[in-house]
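Visitor: Structure of the sequence below:
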Amino acid sequence: MAQVSSFPGKGISDDDVAAIAEGRVDDPFAIFGPRHRGRAGVLVTFDAYAQTMTAVTSSDEIPLAPCGHGVFCGDIGQCEQYHLRAGDGTRSWDYDDPYRFAPVLGEMDLYLIGEGTHRRLWKALGAHAMTHEGVAGVHFAVWAPNAQGVSVVGGFNGWDGRRAPMRHRGHGIWEIFLPGLHAGEAYKYHIRPRDGAPFLKADPMARATECPPATASLVADTADGAWTDQGWMTHRAAANLHAEPISIYEVNLASWRHRDGRSLSYREAADELVEYAHDMGFTHLEFMPLAEYPFGGSWGYQPTGLYAPTARHGTAEDFRALVDAAHNKGLGVLMDWVPAHFPNDAHGLAHFDGTPLYEHADPREGFHPDWNTHIYNFGRTEVRNFLTANAIYWLREFHLDGLRVDAVASMLYRDYSREHDAWVPNRDGGRENYEAIDFLREMNTLAYGEGPDGLMTVAEESTAWPGVTTPVHAGGLGFGFKWNMGWMNDTLRYMEKDPVYRRHDHGLMTFGLAYAFSENFVLPISHDEVVHGKGSMLQKMPGDTAAKLANLRAYYGFMWGHPGKKLLFMGCEFAQGHEWNHDEALDWGVLAAPGHAGVQTLVRDLNTLYRATPALYQRESDSAAFTWIDRDAYAESVLSWIRWGHAGEKPVVVVCNFTPVERHWTLGLPLGGAWREALNTDADRYGGSNRGNMGSVRADGPPQSGQNHSARVTLPPLSTLFLISEDDQ
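Guide: Predicted coordinates:
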């Protein structure tokens, strides 16, 4: 056996031992490993549970001397390959010394992170199971520029912040390779701030987490699953989404359907939800946020783990299987994405390194009063990189077909929901948030440039901000689509009125056409309309149960006939009787009632008609593709218009009667001959009274309402009709 040098003369100083014992080592790779204080061969290691420590080489076993407080030291000469054997008197354990390994991150990674342009940030930061210098383990890297020290802690080291302090690499990056660890390990970062006591934080870049309410990060299993959606991805890349039918089914996966008193898993949803949405004729599923979030009552809109699919429903690979199954059924998948703010949970991003790092320090900029959340500092390059890379991550790694960006209005305006003295003007004294605007433009540019072809970004933006869907190079924000919140608010206000008073608010149904072609719009009936005391869609409608159902059917007909892509929140498609509760499954039992089943059948048929009729989707952003017939029939609460497709496509006429009175109407039509009644919301298959036009009308009357022909049409009470020309053009 080799002889151990005497201590402390040629070993470790009392100050270093005290720093190790007290967990305040600032430069761990100068203290630990086989180069203590730069002296090659002088090995220092620490294990609070060990009584003995030996360095085992290929040819020798070198005992290390105890220096107190679990610190051991010895001279191992020029041995570069060794492992450690610790003992506590009753057992021994072997492990590789993490402080003998070189860094993993290269200079280019560090440069791009510092510059805020690392397009694959998730591949550099976070936890990665890998083989490094021939040894299997996990590489950890985290951005914490103002920390005094950072350690990785977990069950593998007794959650002891003294055991695995990380190497500071510059640009605020800390990293370490811990040999012997593997996917599935729970961990956090032990942050030692410059002022105050140490604390634990989850990994901002973790790609897996414990299931809430547990808060640790997990080393993700990143083995690539076998995607089988190549056909979908190829078709998507060739499609022009603005000229395609898009009908979106918005889903809260936690409450869509329960099994054995619990939410569905991702893989169960891959069967049940995908099959249902496909049968209902929707083109896309849109999931409310699935990035990990601690509080169920936030519905995912207060995430703490932006890179981790919530563990409530399974693993990241399970979520990939759900997306893959949807694609193989011809369904696109969107997800709500929340870059506007984040919660103040202790394990999350707030004061991550002991300072306001991801958020603004000034609460007038960094705190959202409505949601009790922090606002990202979009002016910090690393924070902007964290968010833009996250958008690319979801689009690339999970084949998502798009992101719906939440709360865009709150990002655009510095005074959003604030008192006059509770916000900070921009550099020009205005209310526009220049940094957030730049971030959104960069995010959209990167999403469309870096993500797979054919995807979409959608803005939930409730103001009249110009150019939301105008390309960035033309001065816009660069989104593909925008939710039409004004249309939703106006038309629901109208529908909530007793029909006898609707004549006074006729403009609520027509005003949307004044701006319908200024953006690429989605017409949203979302979760926000059926919560917080607003009642369900059925409850909004006036009258008794039969009248409520008829009003709702007529409204859905109006919506599907109106220019704009469609979005309907789950449960609305079968007229759920009570407003949505995130803790409960949808009330599927109401489908036993014919009226509710009829609404479900109507939505299925509307989707089928919409997808099969090019005039209803080809030119939804083209004002020349829309012609009013009856816009000013206030007294009768009748609306009618023409939807035009490309040359050679049959036009569609949509007629709405929003009174409970049957009307015999002289309807102007652009073409003579037969017009098929393609859909009538009053049909008995939908629970209606089955009044209508026996399947068709004939345009053999004189010019009417600016059209060259006319027909006498029966308009059932509280109904919408779709008429399609039968004659070749």
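Visitor: alpha carbons only for contacts and neighbour counts from here, please
Guide: Fine.
Visitor: For the nearest residue to Pro660 once chain neighbours are set aside, what is the enclosing helix or strand?
Guide: When the adjacent residues along the chain are set aside, Pro660 lies closest to Pro717, with 4.3 Å between them (CA to CA, 6 or more residues apart in numbering). Taking DSSP states H and E as the criterion, no element holds Pro717; it sits outside all helices and strands.
Visitor: Next: Arg691.
Guide: Counting by DSSP H and E, Arg691 is held by no secondary-structure element, helix or strand.
Visitor: Show the contacting residues for it.
Guide: Asp682, Ala683, Thr714, Leu715, Pro716 (CA atoms under 8 Å, 6 or more residues apart in numbering).
Visitor: where does the third one fall, helix, sheet strand or coil?
Guide: Taking DSSP: H, G, I helix; E, B strand; the rest coil as the rule, one finds Thr714 in the strand state.
Visitor: I'd guessed it sits against Arg663; true?
Guide: Yes - Thr714 lies in contact with Arg663 (CA atoms under 8 Å); the separation is 5.8 Å.
Visitor: For His190, give its distance to His235.
Guide: His190 sits 47 Å away from His235, going by CA to CA, to the nearest Å.
Visitor: more neighbours, those two?
Guide: His190 (25 against 11; other CA atoms under 10 Å).
Visitor: and the more buried one, what helix or strand is that in?
Guide: When elements are defined using DSSP H and E, His190 is found to belong to strand 186-193.
Visitor: Give the other helices and strands that that strand contacts.
Guide: The helices and strands touching strand 186-193, judged by 3 or more CA pairs under 8 Å, 6 or more residues apart in numbering; DSSP states H and E, are strand 147-154, strand 199-201, strand 217-218.
Visitor: Mean neighbour count added to those strands, as JSON lines?
Guide: Compiled in JSON lines, the helices and strands packed on strand 186-193 are given as follows (neighbours: other CA atoms under 10 Å):
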{"stretch": "strand 147-154", "mean neighbour count": "24"}
{"stretch": "strand 199-201", "mean neighbour count": "21"}
{"stretch": "strand 217-218", "mean neighbour count": "26"}
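Visitor: For the comparison step, fold the sequence that follows:
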Amino acid sequence: MTRTAPPRPPTAPDLPPKAGLTDAADVAALVASDHRDPFGVLGPHPAAGGTVLRCFRPDAAAIEAIDPDSGVVLAALERRHPDGVFDGRIDAPFPARYRLRIDYGAAGGVWEVEDPYRFPSSFGELDLHLLGEGTHLELYERLGAHPRTLDGVDGTVFAVWAPNARRVAVVGDFNRWDGRLHPMRLHPGIGVWEIFLPGIGPGATYKFEIRGPDGTLLPPKTDPFAFRAEHPPATASIVHGLPRYDWDDAAWMDSRAAAQRRDAPISVYEVHPGSWRRVPEEGDRPLSWRELGDQLIPYAVGLGFTHIELMPISEFPFDGSWGYQPIGLYAPTSRFGPPEDFAGFVDRCHRAGLGVLLDWVPGHFPTDEHGLARFDGTALYEHADPRQGMHQDWGTLIYNYGRAEVRNFLLGNALFWLDRFHVDGLRVDAVASMLYLDYSRKAGEWVPNRFGGRENLEAVDFLRQTNVEVFGRHQGVTTVAEESTAWPAVSRPAHLGGLGFGYKWNMGWMNDTLRYMQKDPIHRTWHHSDLTFGLLYAFSENFVLPLSHDEVVHGKGSMLGKMPGDDWQKFANLRAFYGFMWAHPGKKLLFMGGEFAQPAEWSHDRSLDWHLLGDERHAGMQRLIGDLNRLYREVPALHARDCEPEGFAWIDASNSTDSILAWLRLGHDGDRPVLAVSNFTPVPRQGYRIGVPHGGRWIERLNTDAAGYGGSGLGNFGGVEAEASPWHGQPHSLLLTLPPLATVLFEWAG
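Guide: Down below sits the predicted model:
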């Protein structure tokens, strides 16, 4: 947009406007911001052997159409309405290229601008067809705000799906948020509105002004496909275009399939980026993506984790939701930097050998008026019936998975993160709430499916389709379900009747084992089955053992705070539990702070208590996690058959009196077995006999009671020779020293 006031060229033709060129009803609708087809009225249109040009520019004193190269006046437009409707005519076809010279009087000056209404649609027939049937898997390349060059003019194409709207306009800092100025073109039948705004580029803030089907003007809506947004509490979308980044992670992308298979060691460090570490010298602000790259990546690598899992980073309005109530699914939150900086963070993770998983929230969205709720004046993304469309627990809205365009929006988003940001997998939040129509509802508060059942058949189809497309289109990625019920075959392929996830969180294991660990050791004898029951179903799914953020908030206490006894016993209990977890079948997930036994519950608005690492008890816990991760990765028996019954064998599951468990972890042929023994009482056991399958030496690879971890240092002097004394149904046995409240791991030397 160029501001200029050149003299009128002497060769300009004298083309006085003729009366009656614009219908009074069109004028009234334009002025009232209620014209459904602005492209049918504004811009150039053939008329009786010539061309009529119409413009709507409130506050303009005069408008001329000029040749963009010579400045010659093509037509002087006449005001048809005091609020700024102008038109004019030439008795010839109007040139394809022209500009508008707009005089706003002494206060506003003269401006030369491109006319948005001279540009044709940027949508092709195939795009419109796929959008219309809800099968456009790259729809984020068409909807949203995309900087483009059309007919040699730089600008931005805006497009939004609002099929029931009577009128949609783009408003922003470039038009003083005036919804009268830029009403959009409707593509009938598919409900997509579109406009190219010349001169608008990256950095401009915008929203959509929508008039509902009954004529009600809605609160301005953010763009569902915005790639960047203002920092909350500001709510505008920002023109950005698809993120561009020069990736340097080819080696990781080629090898990541091997790093995420069922037989791979997968140990996940779950992180809330806003509270992992803060900068107290600068108002206690969170770290940026670049700073997290400098600090978080080497920290996770140093502790031996294979993956980082980020709690939701799609733009969200309320910090206290932790990201689980997102508004902008396609926009990495502005809290930590621009989208390209997030891409850079992922790239650095990959170059350091770390996979990146994202928490993804397709189950619900908040009711904020600038978001998806009643987006076009109707229940568009959600169900109209609150028995189907409202989450009772969270006060949020449930997506209508039966609507093809909504499924397309969500599926496209899953593919967007994998495609544009190279993330290695999606942990899908609250899957149980998606699967069941009666989730957290009483009788009469839900609507049965077409067969009279409680299963959400549309959500099931959506999850299966998403997994099929994700695995089919992106080599080596995975998906993880947070699913807390007994729904079968969650992590089995969709073509075999499963939901198609790569892994499932083992919520039953988590609940049972934490319930056991919170008991005083004197009472544990009566709850022994809490530790053994999980092995009855441990291989029914590809399980991840999760100690997530959900277990250290809302009065549940920290991991250390859950443990009974005095301080020494609390630390010993937690060390023993971590040893039990890392030796148990299943991939591992630990929430930040748990690795150094933070005593306080996690809080999203403050940093972890890093100063505690000055205390040897906390530093010892951190060393233990690092050693557990390294052992888990180095020893195939501990990970290669995590998801197969052949990878596990009980040695002694029945000693509830002493609260002792002993089991074997087994790899493939040629892999040396590992014996794990947990003593969940504070009583040390000397000369405790355990059966083993092989003679020879068994090396003590890890002892959670080691002095270096903060324990008493009681152990087996590096290993034990097996005796030819059958025990526990095994041909050989070991006489062990079992430290108090400890887990000890032995590897057969071969």
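Visitor: Overlay the chains and give the TM-score.
Guide: Between these two chains, after superposing, the TM-score reads 0.98 (TM-score structural alignment, normalised by the length of structure 1); 725 aligned residues with a CA RMSD of 1.2 Å.
Visitor: Can you name the two of the contacts of Arg691 of structure 1 that sit furthest apart?
Guide: For those, with distances taken as CA to CA, the pair at the greatest spread is Ala683 and Thr714 (12.8 Å).
Visitor: Now do the shared contacts for these two.
Guide: Counting by CA under 8 Å, 6+ apart, the residues touching both Ala683 of structure 1 and Thr714 are Arg691, Gly692.
Visitor: Show me what Asp15 of structure 1 lines up with in structure 2.
Guide: Residue correspondence to structure 2 (TM-score structural alignment): Asp15 of structure 1 is matched to Ala25.
Visitor: Confirm its match sits in a helix?
Guide: Yes - secondary structure assignment (three-state DSSP) places Ala25 of structure 2 inside a helix.
Visitor: Now the residue nearest the centre of structure 1: closest residue in space that isn't a chain neighbour?
Guide: Of all residues in structure 1, the one closest to the mean position by CA atoms, centre = their mean is Trp337, 2.8 Å from it. The shortest distance from Trp337 of structure 1 to any residue other than its chain neighbours is 5.0 Å, reached at Val405 (CA to CA, 6+ apart).
Visitor: Check whether the one you found really touches Leu334, as I assumed.
Guide: No - contact criterion CA under 8 Å: Val405 of structure 1 and Leu334 do not qualify, at 10.3 Å.
Visitor: neighbour-wise, which of these two wins?
Guide: More neighbours sit around Leu334 than around the other of Val405 of structure 1 and Leu334, counting by other CA under 10 Å; the figures are 27 against 22.
Visitor: Could you check which residue of structure 2 pairs with the more buried one?
Guide: Using TM-score structural alignment, the equivalent of Leu334 of structure 1 in structure 2 is Leu357.
Visitor: Correct me if wrong, but that match is in a strand.
Guide: Yes - according to three-state DSSP, the state of Leu357 of structure 2 is that of a strand.
Visitor: Next up, the contacts around it.
Guide: When the contact criterion is CA under 8 Å, 6+ apart, the partners of Leu357 of structure 2 are His307, Ile308, Glu309, Leu310, Val423, Asp424, Gly425, Leu426, Arg427.
Visitor: Out of these, which are shared with structure 1?
Guide: Conservation of these in structure 1, assessed by both residues aligned by TM-score structural alignment, their matches' CA atoms under 8 Å: retained contacts are His307, Ile308, Glu309, Leu310, Val423, Asp424, Gly425, Leu426, Arg427.
Visitor: what's the neighbour count on Trp142 of structure 2?
Guide: One correction, residue 142 of structure 2 is Arg, not Trp. So Arg142 of structure 2, with other CA under 10 Å, has 21 neighbours.
Visitor: Look up how far Leu666 of structure 2 lies from it.
Guide: In this structure, Arg142 of structure 2 lies at 51 Å from Leu666 of structure 2, with CA to CA as the measure.
Visitor: go on, Val168 of structure 2?
Guide: If you go by CA to CA, the gap between Val168 of structure 2 and Leu666 of structure 2 works out to 62 Å.
Visitor: Asp173 of structure 2 too?
Guide: Here the distance between Asp173 of structure 2 and Leu666 of structure 2 works out to 63 Å (CA to CA).
Visitor: Compare these two (neighbour count), which wins?
Guide: Taking neighbours as other CA under 10 Å, Asp173 of structure 2 and Leu666 compare with Leu666 leading, 26 against 13.
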